[in-house]
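**Student:** Based on what follows, work out the 3D shape:
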Amino acid sequence: MPAPTLTPEVVAAAAAVAADWIEFRRRRLDIPGVQFAVRLNDDLVHSSAHGHADREGDVALTPEHVFRVASHSKTFTATAVLRLAEQDRLRLDDTLATHVPWVAEEDAELARASLRELLGHAAGLTRDGLDGDFWQLEHGFLDVDGLRTAVRSGGSVIPRSSRFKYSNIGYSLLGLVVEAVTGTPYGEFVASELVAPLGLTRTTPDLPAAGDLVTGYTPASIGPRRPLPHPSTAGMAAATGFCSTAEDLTAWFSAHRHGRTELLSEHAKRLAQRAEWPTEGTDRSYGLGFIGEKIGARQLVGHSGGFPGHITKSLLDPESGLAVSVLTNSVDGPASELAVGVVKLVDLFLAEWGTGEPTADLNAFCGRWANLWGPQDVVRAGSALISFDPDTADPAANPVTFDVLDGQTLKVVRDGGFGSFGEDWTLGRRADGTPTLRGHSGITMVPLDRYAPV
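**Tutor:** Coordinates of the predicted model:
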């Protein structure tokens, strides 16, 4: 039996519920701001912003604010290299020294690394060099001379093509390859060849940003949150320099779905997105510039990004055209948790979506309810109702579903077994007019904004 097909209606409903969950998690975890967008087959289905772009200035976050999206940059760099390969301007089995000759003077083994090994993080190269304190803003990101020093002082670490070994230095060197082949600065080339044709008006390869930058913040685990400055990434832009928005990033990844060929051919996209290497200890893999990740039955690709004050994550299902991007402006921002949770909520809605006219007013049951044990959301999926705990990293992990018996009564038809399977949840009202929902374990819930402990 074929899998059900995603529709804009299902995705929009799931995304709206996901936005409420994201806002709950943002407040719960004290994350300054979260920007969130969803596309389906290139169409923007949802875009929202939650919290602050700048706490000190009390600036509300909007979908137009720009984030530092860090290693998302690698997807742009890999696309540029693959595009040049398709144009016969380079070959993926070219050695690095073919295009960046000085590498041979500093590290003979790295000089023999192929572009494909660099794209797949298999060149055995140092991650960030011996001095990576630019990541905590103690000094500037590396320029070309700094990259050369990093290569000279400890470039090759393990044998080439022996395992996956992530390297920002490697992708920075790929930026130099793009410059050598095109005769154009990396930033100018990707802006004109990749960014502009897609109309990504809020996306730049580095500073200056094309819009107001959000303020990034330190993690809550090391003391009160402090705002962080915005440095240029100098010679490391190809690895970590990009600035963008959730809307632009979903458009960028949508251009890599099946059927879109204005950036890369279907063959080149397969090269980029196939599992080149497993990432040990996880269920993820790495292709050529794209992380592969399985969520439920979906095989997704995308990338995460970590920059001082910014944690970001984007996912694409190349087959269905579902694209999700979540951007946060703190070092401890749960962008990956939130992006994965959105995909799981979309699939939950797809599985449970009810069609036809409901026999009762379903909206009367919907909302964020609470009792002493915490909150519980009841939401609509078409003509069906679903309940889940919003105070969790995975809201779709253990949902409750119902049959609607009448305008005041639901029967639990699915839960994990520890709940109230087969029992009724009933609407009521207190003497002061407060709505109630008597649910799990027969415990009364009221709207969260009206809950007060005994």
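
**Student:** Please make it C-alpha for all contacts and neighbour counts, starting now.
**Tutor:** Fine.

**Student:** who touches stretch 111-125?
**Tutor:** 78, 91-97, 101, 103-104, 110, 155-167, 169-171, 174, 276-277, 286-289 (CA atoms under 8 Å, 6 or more residues apart in numbering).

**Student:** Quick one: buried ones out of those residues?
**Tutor:** Among the contacts of stretch 111-125, the ones that count as buried by 16 or more other CA atoms under 10 Å are 78, 91-92, 95-97, 103-104, 110, 155-156, 160-161, 163-167, 169-171, 174, 276-277, 286-289.

**Student:** Which ones among the contacts of stretch 111-125 map onto strands?
**Tutor:** 277, 286 (DSSP state E).

**Student:** Which ones among the contacts of stretch 111-125 map onto helices?
**Tutor:** The helices, defined by DSSP state H, take in 78, 96-97, 103-104, 110, 169-171, 174 from those.

**Student:** Could you single out the nearest of those to residue 305?
**Tutor:** Here the nearest of these to residue 305, counting by CA to CA, is residue 171; it sits at 13.8 Å.

**Student:** roughly how far apart are that closest one and residue 5?
**Tutor:** Distance, residue 171 to residue 5, by CA to CA, to the nearest Å: 37 Å.

**Student:** What's the separation between the residue positioned nearest the centre of the chain and residue 337?
**Tutor:** With distances taken as CA atoms, centre = their mean, residue 313 lies nearest the centre of the chain, 2.0 Å away. Distance, residue 313 to residue 337, by CA to CA: 9 Å.

**Student:** one more, for comparison:
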Amino acid sequence: MRLTATLALLLVPFASHAAAPPTNPDVAAFAARTLEANCAADAPGMTVLLARGDEVLYRGACGRASLELGVPLSPDHVFRIGSVTKQFAAAGVLKLAEDGKLALADPVTKHVPGYPGGDAVTVEKLLNHTSGIRSYTDIESIMSGGGIMKDLTTAQLIDTFKDEKPDFAPGEGWHYNNSGYVLVGALIEAASGKPWHVYLDEVFFQPLGMSHTGYGNEADAVIPRHVGGYSRKDDHWTRAMYLSMTQPHAAGGLVSTVDDLLRWNRALHEGRVLEDAGYRAMITPVGKAAESGYGFGIFTGTLRGEPQLWHGGGIPGFSSYLLYLPGSDITVAVLYNADSGRPGMLGTGYIANRLAAHAIGKPYPEKKAIEVDAATLAQYEGVYRIDEDAARVLRVNDGTLTSQRTGGLVHALIPVAKDTFLFEEGYSRIVFERDDAGDVAAMRFFPEDEGEGEVVPRSDEPLPPARTGQQLPREALERIVGGYAVGGMLLKVFLDGDTPMAQLTGQPAFEIFAESPSRFFLQAVDATLVFAPDTGAPASVTLHQGGRETVFVRAE
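**Tutor:** As a prediction, this is how the structure comes out:
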């Protein structure tokens, strides 16, 4: 089937065209508008810094540092930065390697004697998440029931996960792993003879003038200008869940400011932190980590066609994001004193990407919907086959075209040009391709509006019928209420009034709909829950999602 040549024309309005960057005042004005649109003066807020080289193009803040006291945020406030900590810890290990105190090929047991299976796990595999060691933040007994609140030494923290079954053999897979970076902290301590954060302070923070960056344990000492952290519960804010800051360790235990993060980016990427060989290793994914674009404490990728180095952070009460565009010498740092957003608010990563894209003259397209009649929308409906196991189902719901990948969420699409739609959330784009007869034959999917796009043909498969639920009496719903566990995951089933809900560890709660007293489905996600047995309190529930089955056993 030959597709028409109109595709090139359709791509023009959205291409990452080469253009002169906007003026500095234009960049600052756009950043200010973006921050204002994603911030409320009486809610937790953000500090944002955008720079080209050493020149700060925008530095601002919006929202409150303390909801209780009504204190407004300012750009020099101090935030927990979560997993952005990892690049500092990784650089610390590389610095020790330069000094001959350790090597990337060293087995873990050389520095942490007796660690189970550590002879096969190298320092490098800890740094790039290919060790296979179980991440302690995936272990339910640690993350709930007060486990995360305990003050622990490095050795005690390692004891909480060292006997867990590995996720995979070392080097045979990739899984984001906080346990690995606790061990990175332990390596720093063993090789330097100092607490991990003291070593980082002495070799990096003090020499670079990062006077507001350091260990975030307020139980040790008050941290000046440290903001409060918050969580969203229903339609109001609460103080974030307490955790002992001994536990994030070298995986996420630092605090900083946007100014200090700029100092770090300038020093790291200008060669004032590491020698060239160590820096290149840090930003060059290898082995299984290459599939996820992960170096050592830094993700690699592209933004509007330009190379990008970045990492985000999330910890109770806080979200963070730090990116760098080597070609344009752009830094963006975004710090937010909440771990969840208000409805319609962009996350820290989306805001950082949006500001960087505008600064280099390659802005993301505006999501301004055009009129598309019902008959035209219906032309796009169908099953677009990615491979044997996965497809995208496009369906019109209440006048809106939606896209759902097998096992994934339902995403609303916004029509912005002929045969061109943007995802309501994020920056991904779909351009439909037509055959010579003018019929829709395929879609070209651009994840986060990057690259050349993936062509996905429209199959002859019939559109799956929309699933409909039935009303069950309350006693039938109460029967399935409870907690169901597998490994470190907990699936909670509960009632919000008379509405049954399901929530998986670390995920939002979703409404579930009954097809029978024992079979429920989700509309927001392509998934089914089957409770067994059919009568009495269920002993288990099986999650069917993306062609996989996961059995959760009743835990309470």
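
**Student:** Kindly state which residue of structure 2 is aligned to the residue nearest to the centre of structure 1.
**Tutor:** Aligned by TM-score structural alignment, residue 313 of structure 1 pairs with residue 321 of structure 2.

**Student:** what's the nearest residue to its match if we skip its chain neighbours?
**Tutor:** residue 312 (4.2 Å; CA to CA, 6 or more residues apart in numbering).

**Student:** For residue 56 of structure 1, the count of nearby residues, please.
**Tutor:** Neighbour count for residue 56 of structure 1, taken as other CA atoms under 10 Å: 10.

**Student:** can I assume residue 60 of structure 2 is in contact with residue 47?
**Tutor:** Yes. Residue 60 of structure 2 is within contact range of residue 47, at 5.8 Å (criterion: CA atoms under 8 Å).

**Student:** Distance-wise, check residue 167 of structure 2 relative to residue 85 of structure 2.
**Tutor:** Noted for residue 167 of structure 2: a distance of 24 Å to residue 85 of structure 2, by CA to CA.

**Student:** in the superposed pair, what's the mean gap between the strand or helix carrying the residue nearest to the centre of structure 1 and structure 2?
**Tutor:** Assigned by DSSP states H and E, residue 313 of structure 1 falls within strand 310-317. Here strand 310-317 of structure 1, set against structure 2 after superposition, deviates by a mean of 0.7 Å using mean CA distance after the TM-score superposition for structure 1.

**Student:** List the contacts of that strand.
**Tutor:** In this structure, residues lying in contact with strand 310-317 of structure 1 by CA under 8 Å, 6+ apart are 67-70, 216-217, 249-250, 253-254, 257, 298-306, 322-336, 339.

**Student:** ok, 6 Å please
**Tutor:** For strand 310-317 of structure 1, the external contacting residues (CA atoms under 6 Å, 6 or more residues apart in numbering) are 216, 300-305, 322-331, 333, 335-336.

**Student:** so the helix or strand just after it matches what in structure 2?
**Tutor:** Using DSSP H and E, the next helix or strand after strand 310-317 of structure 1 towards the C-terminus is strand 322-328. Under TM-score structural alignment, strand 322-328 of structure 1 corresponds to residues 330-336 of structure 2.

**Student:** show me where the stretch 351-454 of structure 1 has strands.
**Tutor:** Taking DSSP state E, counting those that start in this stretch as the criterion, the stretch 351-454 of structure 1 carries its strands at 367-371, 374-381, 384-388, 400-406, 409-414, 424-429, 435-438, 444-447.

**Student:** so which of these comes closest to residue 225 of structure 1?
**Tutor:** Closest among those, using CA to CA: strand 374-381, at 26.9 Å.

**Student:** Now do that closest one against strand 400-406, angle only.
**Tutor:** If you take axes from the mean of the first three to the mean of the last three CA atoms, to 10 degrees, strand 374-381 of structure 1 sits at 70 degrees to strand 400-406.

**Student:** Residue range in structure 2 corresponding to strand 374-381 of structure 1, please.
**Tutor:** The aligned range for strand 374-381 of structure 1 is empty, by TM-score structural alignment.

**Student:** That strand - contacts with which helices or strands?
**Tutor:** strand 367-371, strand 384-388 (3 or more CA pairs under 6 Å, 6 or more residues apart in numbering; DSSP states H and E).

**Student:** Now that strand: buried residues?
**Tutor:** 375-381.

**Student:** cool, stretch 289-300 of structure 1 as well?
**Tutor:** 289-293, 295, 298, 300.
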